[in-house]
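In: please work out how this folds:
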Amino acid sequence: MHPLLNIAVRAARRAGDIILRAANQRDTLTIDTKQRNDFVTETDRQAEEEIIQIIHKAYPDHAILGEEGGQIGDHEITWIIDPLDGTTNFIHGLPHYAVSIGIQIRGRLEHGVIHDPGRGEIYTATRGSGAFLNDRRIRVSSARGLENSLIGTGLPFRDFTHADAYYGMLQAIASKTAGIRRAGSAALDLAYVASGRLDGYWELGLKPWDIAAGIVLLQEAGGIIGGLAGEPSGFMESGNLVCGNPRMFAALVREIQPHLNEALTSPTRQ
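Out: Model prediction:
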């Protein structure tokens, strides 16, 4: 295992331990609202602090981009952290959330870790070395099209600017699949596509810490990820993306394209 990835795994596991302890004491949690339907708990903050402490003990000069703490430092290596992706699930006792850590080197994502503490699952990937779930190599599904497929997504729940376009996509895709799942953790959705549990996925308005680790996992598992019109870049900036194996990616893009507007294909956050 690459030394950077090894530190990321250690940090993710420690953060997962904090989350599991707190999950058994949910009634005592302090919950703050950052904006409408956007919550943060002391568990999010404690987990992120633990991750940063472990990273900076090993690599004191490296930069951090965290969901709670924002940008810390300036270095060619940046750790992109979501200490608890799926906070709303966590608050409600729904055991579907994860720690996500992506590592970007000179602007390119090179390593990723997604840890599901409740299931004891840890997904890891290093560019050029494959993707793994608990040390077992994983691949995207072999689905050949939308028929009989299971697709993940994230419903608009905070920003409804493009709700009409999104619901048009949802109707088009749902009518051709075996089902749509909205589970509440983008990091785990990407990990599930990488491991073949989901055949594809699309969502609007994500943040870099939601998807950084998952991008590496998905690509190393043989998947394709891009913007809603199929463009190969800009989705980290816009937060609008679609992914799956090559055939599923193309099939999803075909259903999505008729519902796009100019804003949804622009490489800037909307």
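In: CA only for contacts and neighbour counts going forward, please
Out: Fine.
In: neighbouring contacts of stretch 110-121?
Out: 4-5, 8-9, 12-13, 16-17, 19-20, 95-104, 122-127, 133-134, 187-188, 191, 212-217 (C-alpha atoms under 8 Å, 6 or more residues apart in numbering).
In: I'd like the list of those residues that fall within helices, please.
Out: Here DSSP state H is the test, and the contacts of stretch 110-121 give 4-5, 8-9, 12-13, 16-17, 19-20, 187-188, 191, 212-217 as lying in helices.
In: buried among those residues? Make that a ChimeraX selection.
Out: The buried residues among the ones in helices among the contacts of stretch 110-121 can be selected in ChimeraX (16 or more other C-alpha atoms under 10 Å) with this line:
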select :4,5,8,9,12,13,16,19,187,188,191,212,213,214,215,216,217
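In: which stretches in the stretch 101-250 of the chain count as strands?
Out: Here the stretch 101-250 of the chain has its strands, by DSSP state E, counting those that start in this stretch, at 108-116, 121-126, 131-133, 136-137, 150-153, 179-181, 200-203, 224-226, 241-244.
In: among these, show me which one is buried the most.
Out: strand 241-244 (a mean of 29; mean count of other C-alpha atoms under 10 Å).
In: contacts for that one, please.
Out: 140, 193-194, 199-204, 223-228, 230, 235, 249, 252-253.
In: what separates stretch 165-179 from the chain centre, distance-wise?
Out: 21 Å (C-alpha atoms, centre = their mean, to the nearest Å).
In: swap that for stretch 87-102, please
Out: 11 Å.
In: which parts of that stretch are buried?
Out: Using 16+ other C-alpha under 10 Å as the test for burial, stretch 87-102 gives 87-91, 95-102.
In: need these in JSON lines with distance to residue 118, can you?
Out: Output for the buried residues of stretch 87-102, formatted as JSON lines (distance: C-alpha to C-alpha, whole Å):
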{"residue": "87", "distance to residue 118": "13"}
{"residue": "88", "distance to residue 118": "15"}
{"residue": "89", "distance to residue 118": "12"}
{"residue": "90", "distance to residue 118": "11"}
{"residue": "91", "distance to residue 118": "14"}
{"residue": "95", "distance to residue 118": "6"}
{"residue": "96", "distance to residue 118": "7"}
{"residue": "97", "distance to residue 118": "8"}
{"residue": "98", "distance to residue 118": "8"}
{"residue": "99", "distance to residue 118": "11"}
{"residue": "100", "distance to residue 118": "14"}
{"residue": "101", "distance to residue 118": "17"}
{"residue": "102", "distance to residue 118": "20"}
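In: one more, please, to line up against the first structure:
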Amino acid sequence: MSQALHPMLNIAIKAARTAGAIINRASLDLDLLKINTKGPNDFVSEVDRAAEQAIIETLLGAYPGHGILAEESGRSQGAKDSDYVWIIDPLDGTTNFLHGFPVYAVSIALAFRGQVQQAVVYDPTRNDLFYASKGRGAFLNDKRLRASKRTRLSDALIGTGFPFRKGDNFKRYVQMFEEVMQHCAGLRRPGAAALDLCYVAAGYYDGFFETGLNPWDIAAGSLIITEAGGLIGNFTGEADYLYQREVVAGNPKVYAQLVQILAPYTRVIKPDEPAATPAAGAALTPEQALAATAAAPAPAEPAKKKGPVRIRKADMPRDDDAPF
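Out: You can find the predicted model right below:
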């Protein structure tokens, strides 16, 4: 890497590569892995836990006074009241990994008083390192990342993720999917949100949307997108998305068009409603709630909102393998 990196970013990169090595070794013999189920279609393997522990040991070894918010261990490690909080997903795309499908990544972000400042997403199967420091641009390995320049949704390739946990609103998602599908050039669903967000930053996708995501899925990718000139927000185009369990991202033009389509489907949590519950054990202080979330400047104003969207009642075409 040619440019001088922030010391905290360097530590995050070291932690991500350490976790990636653990994941790559385990991928050579998937049959030997011990796997537990957190819920229907929600798996955790000993690799997730080993990678997470390696990341935490690396980060706290360098910064013992920092806080930790990690997928598998919640806030059980690190300082509980630090302004600095590392937000960690040791293996985003566990289901892909367990099947040998090579789309998964390590995601590490550092938030200072609710603002994401440093971000790393490492794809161990390709040895691709996406990273960003706030105000200093986003990079893939040594290459500066820029969001795409496509302006029309009809020309755009959009990424998404299907809901998969019990309790997710499948019917609502299928309606969104149908409407976006009819307005764009193509939809893709590889299955690792951290990488999906990096693909928006790299310009591989022109936009992305998903529901049901947790903070560790999107914290790092959100900064990488904004540092590449993209926008990220909730379905109504606001910067409060980290705990809203809905996210939309894209280059500025496509982002605005996606917000226009997705706004009627928003489930934004109002101030008088209980916040989305983080992972078990993740007791967050207000400072760490990252409600402001803004990895980025406030998103540009979306296109004028239209009235409620009419969903056609005709069934979507499907084949025998359709997941709906």
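In: any chance of the strands of the stretch 101-250 of the first structure in CSV, with distance to residue 26 of the first structure too?
Out: Below are the strands of the stretch 101-250 of the first structure laid out as CSV (distance: least, C-alpha to C-alpha, whole Å):
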stretch, distance to residue 26 of the first structure
strand 108-116, 18
strand 121-126, 22
strand 131-133, 28
strand 136-137, 33
strand 150-153, 27
strand 179-181, 26
strand 200-203, 29
strand 224-226, 36
strand 241-244, 33
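In: what number of residues lie near the counterpart of residue 62 of the first structure in the second structure?
Out: In the second structure, the residue paired with residue 62 of the first structure according to TM-score structural alignment is residue 66. Residues near residue 66 of the second structure, counting by other C-alpha atoms under 10 Å, number 20.
In: ditto for residue 34 of the first structure
Out: Neighbours around residue 34 of the first structure, by other C-alpha under 10 Å: 9.
In: excluding chain neighbours, what is closest to it?
Out: Using C-alpha to C-alpha, 6 or more residues apart in numbering and skipping the chain neighbours, the partner closest in space to residue 34 of the first structure is residue 40 (7.0 Å).
In: looking at the second structure, name the residue matched to that neighbour.
Out: So, by TM-score structural alignment, residue 40 of the first structure is matched to residue 44.
In: just residue 112 of the first structure next, same as before
Out: Taking TM-score structural alignment, the alignment pairs residue 112 of the first structure with residue 119 from the second structure.
In: again, but for residue 194 of the first structure
Out: Match for residue 194 of the first structure (TM-score structural alignment): residue 201.
In: wait, what's in contact with that match?
Out: Applying C-alpha under 8 Å, 6+ apart, we find residue 201 of the second structure in contact with 138, 145, 146, 147, 148, 224, 225, 226, 228, 229, 230, 250.
In: what residues are up against the residue most central in space within the second structure?
Out: Among the residues of the second structure, the one closest to the centroid is residue 218, at 2.5 Å (C-alpha atoms, centre = their mean). The contact partners of residue 218 of the second structure, by C-alpha under 8 Å, 6+ apart, come to 193, 194, 197, 242.
In: what do you get if the cut-off is 10 Å, keeping everything else the same?
Out: By C-alpha atoms under 10 Å, 6 or more residues apart in numbering, the contact list for residue 218 of the second structure reads 87-89, 107-109, 193-198, 224, 232, 241-243, 247.
In: my read: the residue nearest to residue 34 of the first structure touches residue 48, true?
Out: No. Here residue 40 of the first structure does not reach residue 48: they are 11.5 Å apart, not a contact under C-alpha atoms under 10 Å.
In: whichever residue in the second structure pairs up with residue 28 of the first structure: neighbour count?
Out: Alignment note: residue 28 of the first structure maps to residue 32 in the second structure; criterion TM-score structural alignment. Here the number of neighbours of residue 32 of the second structure (other C-alpha under 10 Å) works out to 9.
In: check residue 178 of the first structure too.
Out: 13.
In: do residue 25 of the first structure as well
Out: Neighbourhood size, residue 25 of the first structure [other C-alpha under 10 Å]: 9.
In: any idea how far it lies from residue 91 of the first structure?
Out: From residue 25 of the first structure over to residue 91 of the first structure the distance is 10 Å, taken as C-alpha to C-alpha, to the nearest Å.
In: now residue 149 of the first structure
Out: Relative to residue 91 of the first structure, residue 149 of the first structure is positioned 30 Å away (C-alpha to C-alpha).
In: most neighbours, which of the contacts of residue 201 of the second structure?
Out: Neighbours here mean other C-alpha under 10 Å. Within these, the largest count is held by residue 224, at 36 neighbours.
In: residue range for the helix or strand containing residue 262 of the second structure in the first structure?
Out: Element membership for residue 262 of the second structure (DSSP states H and E) is helix 252-262. Per the alignment by TM-score structural alignment, helix 252-262 of the second structure matches residues 246-256 in the first structure.
In: what's the mean distance for that stretch versus the second structure?
Out: Compared with the second structure after fitting, stretch 246-256 of the first structure has a mean deviation of 0.8 Å; criterion: mean C-alpha distance after the TM-score superposition for the first structure.
In: ok, and what's touching that stretch?
Out: Residues from elsewhere that reach stretch 246-256 of the first structure (C-alpha under 10 Å, 6+ apart): 140-146, 149, 151, 165-166, 168-173, 176, 199-202, 222-231, 241-245.
In: can you check stretch 21-39 of the second structure too?
Out: 17, 20, 42-48, 50-51, 54, 72, 90-91, 97-102, 104-106, 124-125, 127, 165-166.
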